[in-house]
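[1] test case, fold it:
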Amino acid sequence: MEHVTFRNRDMYWDIAADIYFPPNFDAARQYPTVVVAHPIGSCKEQTSGEIYSAQLAEQGFVAVAFDASFQGESGGEPRSVEDPALRVEDFRHVADYLTTLGYVDADRIGLIGMCGGGGYAVNTVMTERRYKAVATITGANYGRVLRETEGSADAVIAKLEQIAAQRTAEARGADWQVDGGLPESVEQATEMGITDVDILGATEYYKTDRGAKPNGVNKTLRSHMGVGYGWDAFHLAEELLTQPLLVIVGSVPGGFGAYRDGHEIVRRARSEKKELVVIEGWSHYDLYDKDEPVAQAMAKLTPFFTENL
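    Predicted structure coming up:
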């Protein structure tokens, strides 16, 4: 594995990535390459890199896990910005960089997005045609998640008013307001009366040694959240999403809605080759790192990218 940084040429900062190489890697050859996008609030050292990129490399692919701009080891200020438009642009800059590497076959680049990264990946490939195939692992439509979390259109409007007020305050010199995404522990979540499998799963993954990493902070800058509430990852999928599509979800649905989003995007995508895989008995965060569901996901991902790249 090699750690690299490269310039986000439009925004003037660097993107950090880890490149995983297959066994007996030969830089004089060209390889099919798969980019793996991390979940919202995550980083490249967690499931996108140390689990899926590492295993894809073992199967003969060059695999690339990168940190989103404003997050992890990538540049961009202020920190913890979660802006769908900028997240989609990151994928274009990653593709730019990969086309400069002699060992990457520029005509065989694929994309995987995890959780919110799955929604970003689907949205990206509609207009970024250098990605020839796309897969999602428990992928979620971030805009839908935000709106549903508020509960109603009126509540969304109220949240947008709060965001506007916070942005004005910061413009006048107030401190940034950074929102934490999760309880501090599973015990705290239980004490708060939380029973949703996704929130409990996220807390266990991100707040314990199971998945915790220094850069997986699960924090969001409130003043920059407005665009997310008006965003739809699946907009124009019926017209522009034509690449081969593989959607993997667990059968146990949770509050983040990836199960529903998976069914929706497969139904709506224009892609002639598309498949929904439901991994029975497992939930959203089980697919991040647990051996059995990850093995089942890899058993689909490897032939999918072998065939379509």
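[2] can we go C-alpha only for contacts and neighbour counts from here?
    Noted.
[3] Glu77: neighbouring residues, count only.
    Using other Cα atoms under 10 Å, Glu77 has 11 neighbouring residues.
[4] now Ile248
    Ile248: 25 neighbours (other Cα under 10 Å).
[5] quick one, what contacts it?
    Applying Cα atoms under 8 Å, 6 or more residues apart in numbering, one finds that Ile248 lies in contact with 135-139, 262, 276-279, 297.
[6] try it again with 6 Å
    Shown in contact with Ile248 (Cα atoms under 6 Å, 6 or more residues apart in numbering): 137-138, 277.
[7] ok, now Thr99?
    Applying Cα under 6 Å, 6+ apart, we find Thr99 in contact with Ala106.
[8] second input sequence below; structure requested for side-by-side comparison:
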Amino acid sequence: MSSTTIKHVTYKNLGWDTAADLYLPPSFDESKRYSAIVSTHPIGSCKEQTAGNIYAAGLAKEGFIVLVHDASFQGASGGTPRFIEDPAIRVSDIRFAVDYLQSLPYVDEQRIGAIGVCGGGAYTIHAGITDHRLKALVSITGVNFGRLIREGFANFKPLESIENMAKLRTAEAKGGDRSVVNLLPESVEAGRKAGVTDIDVLEATEYYKTSRGQQPNGATSQLMSFSSAAMGWDAFLNAEVLLTQPLMIVIGDKPGGFGAYRDGWEIHGRAASTNKQIVVAEGWSHYDLYDKAEPVALAMAKVVPFFKDNL
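    Got it, this is the predicted structure:
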């Protein structure tokens, strides 16, 4: 095998199956044992987008086995109702991914790390706080979804937002339609016409709603009636005590409304890790780090040796 191979796999989750892509390195040999990495996609994304076709693919070329999974209730993974974004279950998905990797005879169970993008970056950090089978962690422009849903997604009115979620869920419990909403405008032009000025929302739309990043399962949708679980969640809870693994944070220095810049500096400060690094991609934004060649190369030039040194 002279090039990277993608193997489509499924494995058991809580009460459904997870769909995942296993990226195998060039010249893969089943008789050898490899370091492995779990790659976690952003909120509203899927395994075929940045966590897969950029970061998993790039790390596999460097000799790692990389597993990138669709979140429960999303993409090709099972679970109903669809489009739930529950941080506890997103973190649980990472634990099941570790379980699966540890079941493979060609994975060294003591050399498993994790990487995640956007919301997946903060989920990766929380997974590391609570699951020390993960030996090294990388967050690419990571966003603490709990903070974001209490602030920007709630228009800084969290109590009003959580009351609205309660009303939606009550209506659904009585037989009403599910309240699935698209988190983004249909196009950049539509967003601007609606008065959107935030760089993160506009660049997210340009990524997810055009041929640049669009994939059939990248739905950018969320079941808002089930989102109240995120309102009381903090990706960085207990990081000062329990987050001890080697940690790398990658952020752009063009901050936007999703808050990766501030979240990156916060967790870098809070983590108990003695080996922790922050990489700032100067002149680049949150969504530039999803797939643009120059900032991705800048990130990978740090991420690859970090994983090689720590796995």
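[9] drop the TM-score for these two in here.
    After superposition, the two chains reach a TM-score of 0.97 (TM-score structural alignment, normalised by the length of the first structure), with 305 aligned residues with a Cα RMSD of 0.7 Å.
[10] follow-up on the earlier one: and the contacts of Ile248 of the first structure as TSV, adding secondary structure and neighbour count?
    Output for the contacts of Ile248 of the first structure, formatted as TSV (DSSP: H, G, I helix; E, B strand; the rest coil; neighbours: other Cα atoms under 10 Å):
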residue	secondary structure	neighbour count
Ile137	strand	29
Thr138	coil	31
Val277	strand	17
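[11] what's the closest of those residues to Trp231 of the first structure?
    Within the contacts of Ile248 of the first structure, the smallest distance to Trp231 of the first structure is 18.8 Å, found for Thr138 (Cα to Cα).
[12] and the closest one, what pairs with it in the second structure?
    Using TM-score structural alignment, the partner of Thr138 of the first structure in the second structure is Thr141.
[13] what does Lys213 of the first structure give?
    Checking TM-score structural alignment: Lys213 of the first structure goes with Gln215.
[14] Arg167 of the first structure now?
    Aligned counterpart of Arg167 of the first structure in the second structure: Arg169 (TM-score structural alignment).
[15] over to Met225 of the first structure?
    Using TM-score structural alignment as the criterion, Met225 of the first structure maps onto Ser227 of the second structure.
[16] its match: how many residues sit nearby?
    Using other Cα under 10 Å, Ser227 of the second structure has 21 other residues around it.
[17] against Ala173 of the second structure, how distant is the closest residue to the match of Arg167 of the first structure other than its chain neighbours?
    If the residues on either side of it in the chain are set aside, Arg169 of the second structure comes closest to Ser225, at 4.8 Å by Cα to Cα, 6 or more residues apart in numbering. Distance of Ser225 of the second structure to Ala173 of the second structure, computed by Cα to Cα, to the nearest Å: 10 Å.
[18] ditto for Lys12 of the second structure
    Here the criterion is Cα to Cα. By it, Lys12 of the second structure lies 28 Å from Ala173 of the second structure.
[19] also Gln74 of the second structure?
    Distance, Gln74 of the second structure to Ala173 of the second structure, using Cα to Cα: 21 Å.
[20] which of the two has more residues huddled nearby?
    The neighbour comparison of Gln74 of the second structure against Ala173 (other Cα under 10 Å) goes to Gln74, with 29 against 11.
[21] could you measure from the more buried one over to Ala20 of the second structure?
    Look at Gln74 of the second structure and Ala20 of the second structure: by Cα to Cα, they are 12 Å apart.
[22] kindly report the same for Lys157 of the second structure.
    On the measure of Cα to Cα, Lys157 of the second structure and Ala20 of the second structure end up 36 Å apart.
[23] neighbour-wise, which of those two wins?
    Neighbour comparison, Lys157 of the second structure and Ala20: the larger count goes to Ala20, with 25 against 13 (by other Cα under 10 Å).
[24] corresponding residue for the more buried one in the first structure?
    Aligned partner of Ala20 of the second structure by TM-score structural alignment: Ala17.
[25] neighbours of the closest residue in space to that match that isn't next to it in sequence, how many?
    Excluding the flanking residues, the one nearest Ala17 of the first structure by Cα to Cα, 6+ apart is Phe66, at 3.9 Å. Residues lying near Phe66 of the first structure (other Cα under 10 Å) number 29.
[26] which residues does Phe66 of the first structure contact?
    Phe66 of the first structure makes contact with 16-17, 44 under the criterion Cα under 6 Å, 6+ apart.
[27] go with 10 Å
    Contacts for Phe66 of the first structure were tallied using Cα atoms under 10 Å, 6 or more residues apart in numbering; they are 3-5, 15-19, 35-38, 43-45, 48-49, 72-74, 90-91, 94.
[28] list buried residues within those.
    Buried members of those, counted by 16 or more other Cα atoms under 10 Å: 5, 15-19, 35-38, 43-45, 48-49, 72-74, 90-91, 94.
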